[in-house]
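Student: What follows is a predicted protein model with its sequence.
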Amino acid sequence: MDILELKSFLDEKVLQYNNPNFIESDPVQIPHLFTLKEDAEIVGFLAATIAWGNRKMIINNAKKMVTLMGSSPYDFVMTHKEHHLEPLENFVHRTFNGGDFATFIKALKHIYLNHNGLEGVFAAHQQNDSLQPAINQFKKVFFEIEHQNRTQKHVSDPLAGSAAKRINMYLRWMIRNDNAGVDLGLWKTISPAALSCPLDVHSGNVARKLGILLRKQNDARALAELDAQLRLMDATDPVKYDFALFGLGVFEGF
């Protein structure tokens, strides 16, 4: 397929998967539980952070996180005392444990108190063509508080070579307004044109079969290569094609 045929094919797949039916089996349903912006962006960040492994387990554990925060995430983050973090100790999702969870709560409070909130951090460091440097800066800000070194692995850094799949997915949820009810579009100060595709094994394999990704590793260099191709097809909303690539890989076994 030439680029126009490929665009037409992928545009059809975007329409097929970028609709409310996608929500019921995807972690994006977690921020949809809330109407307050701060609640939605906090639970979205936590859900995206643990978004690896079985999708049902991800969703169930994200809901446990919400329950442990009293179903009022922003209030919990901003008003918690040390003893409120004790029930979090038994939480575990793969390598993300209760200690990591407690550190994340403290880091989020630090961000809202000192850095104008989650959107504020990314907006302050955004670039016109990429949010990957902003993710790098976000990680630095996030871990300005006292923390264990092991917790740092749960926030990826693209400038250290990571494709940063989970945080790019989170940014898609927060920034992209798809008018289809999936991505929330809560952040108005950052352009969807700067978003990057959440590159994982599924989207990567499909992209390679379609010839829009040559690099074998799913890393930052592969992400830059894929982003460039997706921007050729839609420079204003390149990550809409995440729905096509993911759907083809997960639901169609392409």
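Tutor: Right, received. Where do you want to start?
Student: contacts and neighbour counts: CA atoms only from here.
Tutor: Will do.
Student: burial of L199, as a residue count?
Tutor: 27 (other C-alpha atoms under 10 Å).
Student: Now do the strands in the stretch 51-200 of the chain.
Tutor: Applying DSSP state E, counting those that start in this stretch to the stretch 51-200 of the chain gives strands spanning 92-93, 96-97.
Student: The first one: how far from the chain's middle?
Tutor: Think strand 92-93. Its chain's C-alpha centre and that of strand 92-93 lie 18 Å apart, by C-alpha atoms, centre = their mean, to the nearest Å.
Student: ok, structure two:
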Amino acid sequence: MKRKELKDFLDSKVLQYNNPKFLDSDPIQVPHQFSKKEDIEIAAFLTATIAWGNRKSIINNAHRMMDLLEQSPYDFVINHQESDLQKLEGFVHRTFNGLDLMTFITALQNIYKNHDGLERVFEKHAESDSLQNAIHHFKQVFFDIDHLPRTQKHISDPLKNSAAKRINMFLRWMVRPDNTGVDFGIWKSLSPSQLSCPLDVHSGNVARKLGLLTRKQNDAKALQELDTNLRNLDPNDPVKYDFALFGLGVFKKF
């Protein structure tokens, strides 16, 4: 497939999948129940953190997290006392358990009280054409509190060759403009041109079939290759093609 044919094909699939119907079966529906910026970004971050495995289970457990946070995630993060964390102890999604959730809430409180919030932490170390370095520094700030070593595995580090799928997905949600009602676009200090595709089994397999990716592993090197090819198709909004790659993989079994 020639480049123009490929771009036209993928652009048509973006239009097909980047619409409100996408919310019906995607975890992004969870932060969409909120209107306050801080509620949206905290709900989105926690939802993205557990976004692996069965999609229905992800959505159900993300809604359960919001119930545990009394449907006011920012207020809970900022104002909770240590005793309030005990009710989170029974939460579990695959290997992410209640102790991990308690640590995440404590870490988020530190970020909002001492680092001006999530957006500011990512903005501080953002590069002009990438947020992968910013993710690395975010992880350092996030775990600058007492924590169990096991909890660190729930935030990936691109500088340790991870594709960091879940946190790149979270950044897509926050940064891409809200033109169709799917992504939020509430982080104005960052640009869609800096985003990286949330690379997973589905998007990776489709990208390889379309000639956008040759590397076999879904790691940071593969992500860099895919990013380069997607930026060639649209340098201003390369990650819009996540909708096409994911949709073709999940819904069309491409």
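Tutor: Happy to help now that I have it. Remember, predicted model here, so these are calculated numbers, not experimental data.
Student: How close are the two chains, by TM-score?
Tutor: Once superposed, the chains reach a TM-score of 0.99 (TM-score structural alignment, normalised by the length of structure 1), with 254 aligned residues with a C-alpha RMSD of 0.5 Å.
Student: Return the residue of structure 2 aligned against T103 of structure 1.
Tutor: Here T103 of structure 1 is matched to T103 in structure 2, going by TM-score structural alignment.
Student: Its match and H147 touch, don't they?
Tutor: Yes: if you go by C-alpha atoms under 8 Å, T103 of structure 2 and H147 touch, sitting 6.3 Å apart.
Student: ok, those two, which is more surrounded?
Tutor: T103 (20 against 16).
Student: I'd like to check which residues are in contact with the more buried one.
Tutor: Residues in contact with T103 of structure 2 (C-alpha atoms under 8 Å, 6 or more residues apart in numbering) are H147, T151.
Student: what do you get if the cut-off is 6 Å, keeping everything else the same?
Tutor: Listed by C-alpha atoms under 6 Å, 6 or more residues apart in numbering, T103 of structure 2 has no contact partners.
Student: returning to that earlier point: mind checking which of the strands of the stretch 51-200 of structure 1 is nearest L15 of structure 1?
Tutor: strand 92-93 (32.5 Å; C-alpha to C-alpha).
Student: distance from that closest one to structure 2 after superposition?
Tutor: Comparison of strand 92-93 of structure 1 with structure 2 after fitting gives an average deviation of 0.2 Å (mean C-alpha distance after the TM-score superposition for structure 1).
Student: so how far is P198 of structure 2 from the closest residue to I58 of structure 2 other than its chain neighbours?
Tutor: Spatial nearest neighbour of I58 of structure 2, excluding adjacent residues (C-alpha to C-alpha, 6 or more residues apart in numbering): A51 at 5.8 Å. Separation of A51 of structure 2 from P198 of structure 2 (C-alpha to C-alpha, to the nearest Å): 11 Å.
Student: so what's in contact with the two at the same time?
Tutor: With C-alpha under 6 Å, 6+ apart as the test, A51 of structure 2 and P198 reach no residue in common.
Student: coming back round to it: of all the strands of the stretch 51-200 of structure 1, which one is nearest K209 of structure 1?
Tutor: Among the strands of the stretch 51-200 of structure 1, if distance is taken as C-alpha to C-alpha, the winner is strand 92-93, at 32.0 Å.
Student: what's that closest one in contact with?
Tutor: Outside strand 92-93 of structure 1, not one residue touches it by C-alpha under 6 Å, 6+ apart.
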